[in-house]
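Participant: Mind looking at a prediction? Sequence and model below.
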Amino acid sequence: MTAPITTVAARKGGRWIEKWDPEDETFWRETGERVARRNLLYSVLSEHIGFSIWTLWSVMVLFMGPEYGIDPAGKFFLIGTATLVGAIVRVPYTFAVARFGGRNWTIFSALMLLLPTVAAFVVMEPGTSYTTFMVVSALTGVGGGNFASSMTNINSFFPLRKKGWALGLNAGGGNIGVPVVQLIGLLVIGTAGAAHPRIVLGIYIPLIIGAALCAALFMDNLAPVTNDTGAAREAVRDRHTWIMSFLYIGTFGSFIGYSFAFGLVLQTQFGRTPLQAASITFIGPLLGSLIRPVGGVLADRFGGARITLWNFAAMAAATGVVVFASVIESLTVFLVGFVALFLLTGLGNGSTYKMIPGIFQAKALAGGMTGEAAAAYGRRLSGASMGLIGAVGALGGLAINLAFRQSFQTAGTGTSAFVAFLVFYACCYVLTWAVYLRRVPAGAVQAETKHRLSYAEV
C-alpha cells in the first residue's frame, strides 16, 4: 500500500509534501515520478538562468574595449571574483533547501538574480571605476549558489537508481545557461555592436521574473527533507567528501573556469575581435552542458568511477593538444583541443556527481547496513556533502582564471597554465584509480576487499 502525497498549502508559506518515498517502486510509479519530473523541469529553468547570471561577466568583458581602461589581467581578475563568490555561497544555499523548502528557496534565489543584473545595467559604461565593476561582478556570484540548492533539492526527489540521470539532466540544463548568455552576447555584438552591453542585461530581467513565477506556481517543498547537522559534521570528517571535492575541481572547476576564460584567451592570445571571440566562445560550454546527462547515464550503467577514470585520461590528452597548439600558435588546433576539453568536463561532471550518493551507500553496505537503512545513510551523507563538494569544485574555476592571469602576465600566453592543468588531471586520474578502482591485495581482510570492489560500481 503506497503512502499518499499529502500537500499542506499553508505550511511555512508554501506548498509542502508531507510524505515522500521515491525508493518505494509502487509509490514512484503511481505518483512520485510525475511530481519529481515536474519539479525537475522548473528547477532546471531557474538554475539555467542562475548560471547565465553567474557567468555574465564572461560576456561583459567582451564589450569592454580600450575605453574602459582595463587590461587582460584585470579582466581575468574580474571574472575570477564572480567565480569565487559563486563557490562560497554554494554552502549556505545547500542548507537553505531544508530550512525553507525547495520551492520557496527557488523563488527567493531566482529573485536574488535581479540584484546583480540591475546593478550591471546601471554601471556598465566607460568611466565606471574598476572597484565598482569588482563589486557588481561579485554580486553575480549568487547565480552560482543556485546550482547547489537545485542539486540538493532534486537529489531528494529521485530514487538512487535514477539519480545519475536526474542530477545529470538538472546540472546539464543549468550549465546550458553559460553558452546561452554567450550566444545572446554574440547576437547583441553582431547586431547592435560592442557599445551596447545593456541590451543583454535587459533581456534577462523579465526572464528572471518568469523563472521565479514558474517556481511559485509549479514546484513543491518536501517536508521530510531536513538539515542534519550531525550528517554535515560527519560528511566534513569523511575522506570521501574531500576526495570527491578534489575530483570535482577537475571536472566542474574546469568547466566553469574555461567558460569564464575562453573568450578572453581568444582575444588575448590569438588577437580575436569581440565579435570573433563571441562567435566561438559559446561552442565549448554548449557541448559540455549537453553531454553532462550522458555522463550521468554512462555512470548509471558502467559505474561512475570507471567513467571518471578514463575521462581524466582523455582530459589530460586533450590538454596536451592545447599545449601543443599554444606553442605553435595554431588557432585551429587550439580550438579542437579546447572544445574536446569542454566535452570531457561535461561528461566528467555527470559521472563524478553520480558517484557521490553511490559512494556513501557502498560505505553503508560495507559497514553492515542493508536495504533501506543503507539507502537512507547514502541519502543522508550525500545530501550533506553535495554542497561542500560543489563549493570546493567551483573554486577550481577561480584557480583556472588566476592561473591564466599569471601566465599571461609573465609570458604573454596561456601555455604554462595549460601545462599545470595537464599535471592536475594526471593527479585526478591516479587518485580515482587508487581510491575507487584499485584492487586490494589478496592478503587484505575480506571486508576491506568487498568495500573496495563495491566502489567500482558507484
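Facilitator: Right, received. Where do you want to start? Numbers count the residues shown, from 1 in each chain.

Participant: From here on, just use CA atoms for contacts and neighbour counts.
Facilitator: Will do.

Participant: how about stretch 451-458: buried residues?
Facilitator: For stretch 451-458, burial by neighbour count (16 or more other CA atoms under 10 Å) applies to 451-458.

Participant: can you give me the end-to-end distance of it?
Facilitator: Terminal residues of stretch 451-458 are spaced 12 Å apart (CA to CA, to the nearest Å).

Participant: what sits up against that stretch?
Facilitator: Stretch 451-458 is contacted by residues 299-300, 302-306, 354-359, 362-363, 366, 435-440 when judged by CA atoms under 8 Å, 6 or more residues apart in numbering.

Participant: List the residues that contact residue 73.
Facilitator: Contacts of residue 73 by CA under 8 Å, 6+ apart are 405-406, 408-409.

Participant: Separate out the buried members of those.
Facilitator: Among these, the ones that count as buried by 16+ other CA under 10 Å are 405-406, 408.

Participant: Which strand or helix spans the residue lying closest to residue 83 once chain neighbours are set aside?
Facilitator: Distance criterion CA to CA, 6 or more residues apart in numbering; nearest residue to residue 83, sequence neighbours excluded, is residue 398 at 5.5 Å. Taking DSSP states H and E as the definition, residue 398 sits inside helix 371-411.

Participant: Could you list every helix and strand in contact with the helix or strand following that helix?
Facilitator: Per DSSP H and E, the first helix or strand lying C-terminal to helix 371-411 is helix 415-432. Helices and strands touching helix 415-432, by 3 or more CA pairs under 8 Å, 6 or more residues apart in numbering; DSSP states H and E, are helix 239-248, helix 304-328, helix 371-411.

Participant: what's in contact with helix 415-432?
Facilitator: Applying CA under 8 Å, 6+ apart, the contact partners of helix 415-432 are 246-247, 250, 305, 308-310, 312-313, 315-317, 319-320, 322-323, 326-327, 400, 403-404, 407.

Participant: my read: residue 216 touches residue 105, true?
Facilitator: No. Applying CA atoms under 8 Å, one finds residue 216 not in contact with residue 105, separated by 9.9 Å.

Participant: Which one's more surrounded, these two?
Facilitator: Ranked by neighbour count (other CA atoms under 10 Å), residue 216 and residue 105 place residue 105 first, with 24 against 19.

Participant: residue contacts, the more buried one?
Facilitator: Taking CA under 8 Å, 6+ apart, we find residue 105 in contact with 96-97, 149.

Participant: Give the burial count for residue 351, as a bare number.
Facilitator: There are 36 residues near residue 351, going by other CA under 10 Å.

Participant: next, the one to line up against it:
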Amino acid sequence: MTTQTPTRRTRRWIEDWRPEDAEFWETTGRDVARRNLVWSIFAEHVGFSVWLIWSVSSAFLLAQGFEFTPQQLFLLVALPNLVGSLLRLPYTFAVPKFGGRNWTIVSGLMLLIPTLLFAYAVQNPTTPYWVFCVIAATAGVGGGNFASSMANINFFYPSDRKGAALGLNAAGGNLGVSLIQLLLPIMVGGAGIFGLVQASGTGIHLERAAYVYAGLALLASAAAWLWMDNLATVTSSPREQLQVVKQRQTWLLSVLYIGTFGSFIGYSAAMPLLIKINFWVPEPAPLGTGIYFAFYAFLGAGVGSLTRPFGGWLADKYGGARVTLGAFVAMTVFTLGVLWTVGQLTPNPTADPAIASQNAGWFPLFLGFFLCIFAATGIGNGSVYKMIPSLWKAKAERSTTPGTPERAAALTTATRQSSSALGVIGAVGAMGGFLVPLAFSAPWVADPLSSTKGAFAVFAAYYVMCGIMTWALYLRRPVRAHGLAAAEI
C-alpha cells in the first residue's frame, strides 16, 4: 500500500528553503526573498492606509455635515486600532496554515469591506454614529495585515538580514499612514500639500478616497497572486505557535513595543485631531484660522516610517537593545518638550479665531518636538523587531551543539517561534494605537487641552519605565541572561 503525497502544492509552493545556507542564499534565496518582500510591502502599505483612513477623514466629517463631539471623533479614530490589534494574532497563524502568498491575496480582498462600507456611509447624512463606529471597526482588518506580512517575511530571510528586511517591510506599511493623511484631503476636495491644491467648490467628498483604496486593494491581491510564493517549509499548528504566549520574553518585549509602535500608530491616528482641536477653527471658510490640520497631518507618520528601516539597520550594526534604549531616551526628552509646548496653549472651547491665532504661534515648536518623537518611535520599532528573532535564536544555540542536526532543527523551531512572537508582540503593541487616542479624548475631563497635557505626562513616564527595562534586562548582563553580547541582541 502506497501513501499518496498531498496534492495541494502548486508552482507557487517552494519546497526547499534554506536561507541560513550561504550558498543557497546567494544562488537562489536572495532574489526570491526580494521579490516577495517588494509585493509584501505593497500589500501591507495598502492595508495600513485603509487601517488609518479614519485618522484624517474623521476631521472632515463635520465639514460633510455630520455633528460629532471631539470625544466621538477620537473614538472613531481609536476603534480601527483596537480591532487591528486583536486581529494580528490570528493573521500570524494564517501564514503557516494557508501560505504567505495565499493569505496576502485573501487579506487584500478583505480590505474591500471597510472601504466600500465607508463610501456608502459618508454619502448618507442620516447615517447614525453607531454605524460609523461599526464601519470604523472593520478598518481593523488593514492592521491585521501587518502581522501576517511580518511573520511571512521573517521566514524568507537569514538571521543577519532580518533587521533590515523587517524594517523595510514595516516601513512600507507605515508609509501608508503618511500617504493616506497626505493624499486623502486632495482626493476628497479638502485641499492639501500646504494649499497647493485648492479645495473643491462642491464640498467634501470622502467616498472618493474609499473608492481609490478599494481599487488598490484589488491590485495588491492581484500582484500577490502573480508574483509571491508560499513556503512549504513553514509548518506550525496554532497550539505550537501559542507556546510563545507562555514565555516571559514575549511579554517583556510586548511592553517595549507598546512604547514604540503603540506610540507611532496612536500618535499617527490622533495627530490630525490634535492639530484641529488646539490650533485651528473653521472660520473664515474654507481654510479657517490658525493651522490647517490637513497640511501637516501626514508629516509625523512619514518621519516615523522613514526612520524604521534605519532603526533596523542600526540594530543589525550595534545591537537592538542599545538602539532601543537610545530611542526611549529620545522619546522621553521630546515628549517633555511637547508637554511644555502644550502647556503654553490657551484652551479654546468656543472656537475663537483670536485664540487660534495665538496658539498658532506655538505650533512650530509643537510640530518640531512631535516629529522628533515620531523619528524615535520609528527607530525603536525597527530595533525591537530585530531583538525578537535574535533572542529566540540565542536560546536555540545555547541548548544545542554547532553543526549537529539538533542545532539545525532548533534553529528552524526558533524561526517559527520568533515569527509567532512577532505576531503576538505586534498585536499587544498595536493596542497602544487604541489607548493613545482614548487618552487624548479623556471623556472624564471637560477641557480637551487638559486631557492632552495629562496624556503626554503619562506617556513620558511610560517611556522612562521602558528605558529602565531595556537597560536592566538586555544591556546590564546580556551574556548571562541571553547568551549573547549586547551588540548581538
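Facilitator: Now that the structure is in, tell me what you want to look at. Values in this document were obtained by computation on a predicted structure and should not be read as measured data.

Participant: Report the TM-score for the pair.
Facilitator: Once superposed, the chains reach a TM-score of 0.93 (TM-score structural alignment, normalised by the length of structure 1), with 444 aligned residues with a CA RMSD of 2.0 Å.

Participant: picking that back up, which of the helices and strands packed on helix 415-432 of structure 1 sits closest to residue 276 of structure 1?
Facilitator: Nearest to residue 276 of structure 1 among those is helix 304-328; the distance by CA to CA comes to 18.3 Å.

Participant: ok, residues contacting that closest one?
Facilitator: Against helix 304-328 of structure 1 from outside (CA under 8 Å, 6+ apart): 295-296, 298-299, 331, 333-335, 337-338, 340-341, 344-345, 347-348, 351-352, 354-355, 413-415, 418-419, 421-423, 425-426, 428-429, 432-433, 436-437, 455-458.

Participant: Could I have the buried ones of these as ChimeraX selection syntax?
Facilitator: Buried residues within the contacts of helix 304-328 of structure 1, by 16+ other CA under 10 Å, are selected in ChimeraX with:
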select :295,296,298,299,333,334,335,337,338,340,341,344,345,347,348,351,352,354,355,413,414,415,418,419,421,422,425,426,428,429,432,433,436,437,455,456,457,458
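
Participant: nearest spatial neighbour of the residue mapped onto residue 286 of structure 1 from structure 2, skipping sequence neighbours?
Facilitator: Here residue 286 of structure 1 is matched to residue 302 in structure 2, going by TM-score structural alignment. In this structure, residue 302 of structure 2 finds its nearest non-sequential neighbour in residue 178, 4.8 Å apart by CA to CA, 6+ apart.

Participant: Contacts only, for the one you found.
Facilitator: Contacts of residue 178 of structure 2 by CA under 8 Å, 6+ apart are 297-302, 305.

Participant: cool, and residue 9 of structure 1?
Facilitator: 15-16.

Participant: same thing with residue 166 of structure 1?
Facilitator: With contact set as CA under 8 Å, 6+ apart, residue 166 of structure 1 has these partners: 40, 154-155, 158, 293.

Participant: now the strands for structure 1?
Facilitator: With DSSP state E as the criterion, structure 1 has strands at 7-8, 16-17, 221-222.

Participant: Can you check which of the ones you listed gets nearest to residue 268 of structure 1?
Facilitator: The nearest among those, by CA to CA, is strand 221-222 at 46.5 Å.

Participant: which residues in structure 2 does that closest one match up with?
Facilitator: Per the alignment by TM-score structural alignment, strand 221-222 of structure 1 matches residues 230-231 in structure 2.

Participant: just to revisit the earlier point, nearest to residue 51 of structure 2, out of the contacts of residue 178 of structure 2: which one, please.
Facilitator: Nearest to residue 51 of structure 2 among the contacts of residue 178 of structure 2 is residue 301, at 13.2 Å by CA to CA.

Participant: re the thing from before, export the contacts of residue 178 of structure 2 as a markdown table, with columns for neighbour count and distance to residue 264 of structure 2.
Facilitator: Converted to a markdown table, those look like this (neighbours: other CA atoms under 10 Å; distance: CA to CA, whole Å):
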| residue | neighbour count | distance to residue 264 of structure 2 |
| --- | --- | --- |
| 297 | 28 | 13 |
| 298 | 26 | 12 |
| 299 | 21 | 12 |
| 300 | 25 | 8 |
| 301 | 29 | 7 |
| 302 | 24 | 10 |
| 305 | 30 | 9 |
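
Participant: Among the residues you listed, which one sits closest to residue 290 of structure 2?
Facilitator: Distances from residue 290 of structure 2 to these, taken by CA to CA, are shortest for residue 297, at 14.3 Å.

Participant: ok, the closest one touching residue 271?
Facilitator: Yes. Here residue 297 of structure 2 reaches residue 271: they are 6.1 Å apart, a contact under CA under 8 Å.

Participant: picking that back up, closest to residue 8 of structure 1 out of the helices and strands packed on helix 415-432 of structure 1?
Facilitator: helix 371-411 (24.2 Å).

Participant: residues touching whatever residue of structure 1 lines up with residue 261 of structure 2, list them.
Facilitator: In structure 1, the residue paired with residue 261 of structure 2 is residue 252, using TM-score structural alignment. Contacts for residue 252 of structure 1 (CA under 8 Å, 6+ apart) come out as 345-346, 348-349, 393-394, 396-397.

Participant: next one: residue 46 of structure 2
Facilitator: By CA under 8 Å, 6+ apart, the neighbours of residue 46 of structure 2 are 142, 173, 176, 213, 216-217, 220.

Participant: which residue ranges form the helices in the stretch 251-400 of structure 2?
Facilitator: 263-279, 297-318, 320-342, 353-360, 363-398 (DSSP state H, counting those that start in this stretch).

Participant: Aligned against structure 1, show me the partner of residue 246 of structure 2.
Facilitator: If you follow residue 246 of structure 2 across to structure 1 using TM-score structural alignment, you land on residue 237.

Participant: what's the burial count for its match?
Facilitator: Neighbour count of residue 237 of structure 1, defined by other CA under 10 Å: 11.

Participant: Next: residue 227 of structure 2.
Facilitator: Applying other CA under 10 Å, we find 15 residues neighbouring residue 227 of structure 2.

Participant: Just to check, it is in contact with residue 39?
Facilitator: Yes. Between residue 227 of structure 2 and residue 39 there is a contact under CA under 8 Å: 7.5 Å.
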